[in-house]
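Visitor: curious how this folds, go ahead:
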Amino acid sequence: MELIGVEVQGFRRFKDSTSVRLLENSIALIGQNESGKTSFLDALEELNSEDEILDQNQTRRVDVTTRIEATFSLEDEDYEALKPVENSGNIKKCTFTKVENGFVTARLQPGLSHNLEPRKEVKSKLEEFFESPVFNRKTNSRISSNLKELSDKLGSNNDYLGDQTINFIQENSNRLEKILENLDSEEFDADLVKQVIESLEELATHERNSQPEQARKILLQRRPIFLSFSENDRDLKSKYDLSNAVPNPPSALSNLAELASLDLQELKEATESGTVHLANDLTDEASKELEGAFSKSWVRTDVVPLLDIDGTILHINVLTPDDQNRAPIHQRSDGLRWFVALVAFLNQKDAGENPVLLVDEAERHLSYDAQAELVEVLETQTVAQKVIYTTHSAGCLPSDLGRGIRPVIQKRGERSDIRNGFWVDEPGFKPIMVAMGLNPLAFTVARNSLIAEGPCETILLPTLIRQATEKSELKYQIAPGAANVGEKRITELLSEAGRSVILLDSDSGGRENRDDLVDAGANPQKIKTYCDFSDELLVLEDLVDLQKYVEAVNNELNEWQDPDAELNTDDFVEKNRVQVVEDWCQTKGVDAPSKVNVAQRLVKMASEGQRIIDPRKEVVLCRIDDWATSHFVTPSDSQ
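Guide: Now for the predicted structure:
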């Protein structure tokens, strides 16, 4: 199952309910120090156990229930495990909730039905029994009280009575059996007692087989775990002196040795006794183990670590690009070193299926270049289903700034909130930097930026351009807020030495905004609308394949509102797709999905290998890329 959302309430700084969408594979929590980034990661780890949530982790001085929820969408493997459960294919999502006492429960969405008629029938039979002579004369006060209590419990409409109530049914049946054994059938209605006993036995069996409860139990057992990848776990060195490192090796080395099935104590003893051939045999066998493990993790031969021993020094190397020599792992890249440590860590932790990786202060002790390598690893790794990391470094942000950024905002009274987007009315990168407590101008000037209309472009346009141009990365980043640049900021953003261009919609508002900015002194070559690259009056959504757009809208509606919603491509005219969706939703009585959420959904589809671009619009996107790139200084240009 895949994590798609989290809600936290009453945990440390998060007093009020804080709901976070997590569709991306890599999510960066940004914010100033002490804003609550680490607290959010700690809240997720709480879901791994049923230990009580400690008092110090509950929000202080408030009467709020502490609650942590994680919502997952089901995948093929989950449906396979659910096969014994009738109608389990209808389940789309499962939410796991932990409260203060530590109990973790599961909620199915949509829920499965459970036949309540047997309860009603037994309750009716008990009511009949209560009027009988045998009940009034042969049951003591305890038995009669228990039977009446049971009758009240059977009035529940819950899809599962609970283990205690089911056991209570069985206990009452057993007591009636004893009464029946000593009952004078000529004086009392023994058949009625038998009927009550049989109905109780059948009800206990029926309730134990509750299909919703069976599904919940299966999914609770399958819920992914949240793993914290600490600094010690990821600090893998290129070499270790076994004389000092063993018998208490650092976490990163210990994890790698376990993955390689290497006994570090045995290797140390072999080196110290001068048994060179044994030491070499041990490292050779360990390298073979690593080769097998890494071939399953990432299909790239250049990331397989190789172990060499020289005296008591254990070297961790990789092959050079020409496969002719070995080089210390740190010389290749910090991102590679980080990934090797990650694979070893997940193996050592028995991570199960599809773990969620948590990384606090991912940028710690890494240069800006190394942070960029790290981001690439986080965005391309496949050993964890998702990575959620914290950072307050501009160098550790996602490659597409519109995706995967969640600002953690400090509020009054030592409280915090998490937003699902950083977009406000300020143009460019300033909103991100304000959230991180960094200098906005220094950040903006240092980056090539295409400032587009709003957050949807920031999320979706980079993916569309990459699919159209077949480029693995762009020479610029896309920021929102073009409609709000205004005359005051235009000189700063579009100066001759600046690194920004502006792209506006082709509608009347976009064209008017362009004219106003040009009148304010902006270089017209640095401000374009979509119609400058096409004969059509386009907006962002027109660049997406219609079938994929409809699929994204339906998925968004199905997952968060109406499981049966089904918009069709036939409902659309050639233009104004957003308005068509809004009108259709109004007729169906549901809220239209936000443009931002649909954009996030489309990018997720693209990350899974789907082509979301309208083939007829490829040339438009290529022209936009050519125009933007022509105005930016690349590292090669400045040499």
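Visitor: when you work out contacts or count neighbours from here on, use the C-alpha atoms and nothing else.
Guide: Fine.
Visitor: for the stretch 351-500 of the chain, what spans make up the helices?
Guide: Under the criterion DSSP state H, counting those that start in this stretch, the stretch 351-500 of the chain contains helices at 368-380, 430-436, 440-445, 455-469, 486-493.
Visitor: quick one more, to check against the first:
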Amino acid sequence: MKLKKVEILKYKSFSTTQTFQVEDDITILVGMNESGKTSALEAMGKTNYFQEDEEFKFNLTHDYPRREKKAIDKAQTIPDAIVTTYEIDDELVEKIEKQLGAGIISNRIFSITTTYDNKSKYAINFDSRKFIDFKTKALGIASAALTEKLKVVNSVEKLNELIGTYSDEKYTQGLKTLEKYYSNAWKWPDAIDEYIVRTFLVPNIPKYLYYDEYYALPSRISIEKLEAGELNDNEFKTAKALFELADINTEEILKADSFEDFIAELEATEAIISDELFKYWQTNTNLNIDFQIDKIASKDQYGNTQIVEHVLDIRVKSKGVSLSLKNRSKGFNWFFSFLVWFKKIQEDKDSKYILLLDEPGLNLHASAQADLLKFLADLSANYQIIYTTHSPFMISSENLNRVRTVLETDSGSQISDSIQEKDPNTLFPLQAALGYDIAQNLYVSKKNLLVEGVSDLIILTAMSSILEAEKRTYLRSDVTIVPTGGLEKVATFISLLRGSSLETVCLLDSYTDPKGKAKMDSLIAEKIIHGKKVRFFHDFLDTHDKADLEDIFTKNDYLKLFNAAYTEYTDISEAALNPAINQIIIQINQHLSIPRFNHYRPANQLTKMAVDASFFDPQTLENFEKVFQEINSLFD
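Guide: You can find the predicted model right below:
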């Protein structure tokens, strides 16, 4: 089961409803300090926390938006806090329908509204008639009249009343076997819906685990205070998790004279954690955790020595030097403590978990944060992860679709997709992440022409040089061609690169994906980019309503490049192509019966052949000149 959408209704800084989609692997909440990122994680965690914890229960006094608290008190109602939407997975659907009938799960999407008294309201859409048909047929007592009567049964009592109307044992005994489906413990209008939710959905709804830097292990743990629950709340939770992982009873330590067995158990646990830790902690791999249990003694008023406290001392050794855990880097402490906390839920094989990480790796160096990203990517194969950050090094420019921005406004915290965000401070980590990635691959100038990929960059650069040699119009020299890595990323690039110091023009293949077009239309509507600054290749071809860059060549010219690049195929002639199709790429794919060929190879062939203008049909040169004339004018 996957979390698909979150709708925060009223919670702390969220005074207006905020909705965001959740990715199947990793979702990132980016925003400034105090923007509401932590509150969003808390609200999710309080819907189904993995253990009993008063800190993760909704509290009307502490959690409801303060400016509206008086009004809700006067209304004397219990308000809703948050709506979480889930999708039932194939395995669970199969399990339900095997017992209750095929087709009963008519809609896999369902939502849970959690209220401030920590109760849940379910919005579902199941077809209980399918259950009736399935069960009565299986019992050999199906009839239209019985189906109609069962439709209004919503309790065991009602079922027994119905059974009482029959004298035939086939009916009475058969219907009696349906009793468990109508127990309706929660008194819902539809007993079958209630049975499905209570029996199948609730046990499979993912539990939430929240973690932030305050859960770090202390260097010295008083076992007496741990036993009495007197440690700092979050330290206590992590310290307790360590002892539970090592399967050590703290009462036994307090009674023991020797601690060797306990230390052996702790070290065995540490070895398991370290194996995973050092897969990703590359900063210093020469570290070892050392556990010591000390007795702290004092003399009483009669001079007698007595043990007043037992302390677990956690130390980290490096090259023969031992330091207490708190004196190692905060980053290492975070990583080690998180794995202790995380291992606690890994032992639970019967539940699904969603990890809520607040500013993970905040104290890690940039390169260590890159290692942490790899760690989270690996975890996301088995867990959905939602984390907050304002570090550009915790954002992968290859996965900007994962980002949701959080902004504090006069009307409360707001959550939106990254391409919709306009606040420069909120966008800064995204711009920095994108800029860092771009800086490693190409320069960005004040004038940028966004294209889809590297093959576009090669072709446009080569054809511009050929036209320049012919003293014809070519692409102006102060324009940098920026490949975005795909048509679907263009809108994100425009959004993140916008600014008064940058000029941006797009030169794109025709859209085939409605989502990409919708994103671009939204940017134009919001005046993030002017519609005239977005040009498509079909704009330069009177004969095409859809076109790619390759269509700017005449078909014969492009086939010369293609045939030279793909010597493994028999040369393709223009006559061999389907004349009913305009786009050369689709024509070639169809001719070869392949889904797609590598566009880079013909583009690269253009540079390898070192051709001049004589290689091309005059129409090709005219088409490219027309493109460059238009693009140059858009930068004037």
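Visitor: Q282 of structure 2 versus the residue nearest to V534 of structure 2 when sequence neighbours are not counted, what's the distance?
Guide: Closest residue to V534 of structure 2 apart from its sequence neighbours, by C-alpha to C-alpha, 6 or more residues apart in numbering: C506 at 4.7 Å. For C506 of structure 2, the distance to Q282 of structure 2 equals 41 Å [C-alpha to C-alpha, to the nearest Å].
Visitor: more neighbours, those two?
Guide: More neighbours surround C506 than the other of C506 of structure 2 and Q282, with 23 against 13 (other C-alpha atoms under 10 Å).
Visitor: contacting residues for the more buried one?
Guide: Contact partners of C506 of structure 2, counting by C-alpha atoms under 8 Å, 6 or more residues apart in numbering, are 449-451, 533-536.
Visitor: okay, those in JSON lines with secondary structure, neighbour count and distance to G435 of structure 2 next?
Guide: Listed next are the contacts of C506 of structure 2 as JSON lines, based on DSSP: H, G, I helix; E, B strand; the rest coil; neighbours: other C-alpha atoms under 10 Å; distance: C-alpha to C-alpha, whole Å:
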{"residue": "L449", "secondary structure": "strand", "neighbour count": "22", "distance to G435 of structure 2": "16"}
{"residue": "L450", "secondary structure": "strand", "neighbour count": "24", "distance to G435 of structure 2": "15"}
{"residue": "V451", "secondary structure": "strand", "neighbour count": "24", "distance to G435 of structure 2": "17"}
{"residue": "K533", "secondary structure": "helix", "neighbour count": "16", "distance to G435 of structure 2": "22"}
{"residue": "V534", "secondary structure": "strand", "neighbour count": "18", "distance to G435 of structure 2": "22"}
{"residue": "R535", "secondary structure": "strand", "neighbour count": "19", "distance to G435 of structure 2": "24"}
{"residue": "F536", "secondary structure": "strand", "neighbour count": "18", "distance to G435 of structure 2": "26"}
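Visitor: closest to E582 of structure 1 out of the helices of the stretch 351-500 of structure 1?
Guide: Evaluated with C-alpha to C-alpha, the helices of the stretch 351-500 of structure 1 place helix 455-469 nearest to E582 of structure 1, the distance being 16.4 Å.
Visitor: helices or strands next to the closest one in the packing?
Guide: Judged by 3 or more C-alpha pairs under 8 Å, 6 or more residues apart in numbering; DSSP states H and E, the packing partners of helix 455-469 of structure 1 are strand 477-479, helix 595-607, helix 618-630.
Visitor: let's go with 10 Å and repeat that
Guide: Applying 3 or more C-alpha pairs under 10 Å, 6 or more residues apart in numbering; DSSP states H and E, we find helix 455-469 of structure 1 packed against strand 449-451, strand 477-479, helix 595-607, helix 618-630.
Visitor: what residues in structure 2 pair up with the third one?
Guide: So the one you mean is helix 595-607 of structure 1. On structure 2, no counterpart of helix 595-607 of structure 1 exists by TM-score structural alignment.
Visitor: okay, buried residues for that helix please.
Guide: 596-606 (16 or more other C-alpha atoms under 10 Å).
Visitor: re the thing from before, quick one, which of the helices of the stretch 351-500 of structure 1 is nearest to F14 of structure 1?
Guide: F14 of structure 1 lies closest, by C-alpha to C-alpha, to one member of the helices of the stretch 351-500 of structure 1: helix 430-436, at 17.0 Å.
Visitor: list the buried residues of the closest one.
Guide: Buried positions in helix 430-436 of structure 1, judged by neighbour count with 16+ other C-alpha under 10 Å: 430-433, 435-436.
Visitor: which neighbouring elements make contact with that helix?
Guide: Other helices and strands packing on helix 430-436 of structure 1, by 3+ C-alpha pairs under 10 Å, 6+ apart, are strand 26-30, strand 405-411, helix 440-445, strand 477-479.
Visitor: in the stretch 201-350 of structure 1, which spans are helices?
Guide: 211-222, 231-234, 242-245, 251-259, 264-272, 276-297, 329-332, 334-348.
Visitor: may I see those arranged in a markdown table, with mean neighbour count and distance to T391 of structure 1 as well?
Guide: Listed next are the helices of the stretch 201-350 of structure 1 as a markdown table, based on neighbours: other C-alpha atoms under 10 Å; distance: least, C-alpha to C-alpha, whole Å:
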| stretch | mean neighbour count | distance to T391 of structure 1 |
| --- | --- | --- |
| helix 211-222 | 18 | 30 |
| helix 231-234 | 18 | 13 |
| helix 242-245 | 16 | 30 |
| helix 251-259 | 22 | 21 |
| helix 264-272 | 19 | 34 |
| helix 276-297 | 17 | 26 |
| helix 329-332 | 18 | 22 |
| helix 334-348 | 22 | 16 |
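Visitor: what's around the residue nearest to K123 of structure 1 when sequence neighbours are not counted, how many residues?
Guide: Spatial nearest neighbour of K123 of structure 1, chain neighbours left out: S151 (5.5 Å); criterion: C-alpha to C-alpha, 6+ apart. Using other C-alpha under 10 Å, S151 of structure 1 has 20 neighbouring residues.
Visitor: quick one: buried residues of the host helix or strand of S151 of structure 1?
Guide: In this structure, S151 of structure 1 is located in helix 141-153 according to DSSP states H and E. Going by neighbour count (16+ other C-alpha under 10 Å), the buried part of helix 141-153 of structure 1 is 144, 147, 150-151.
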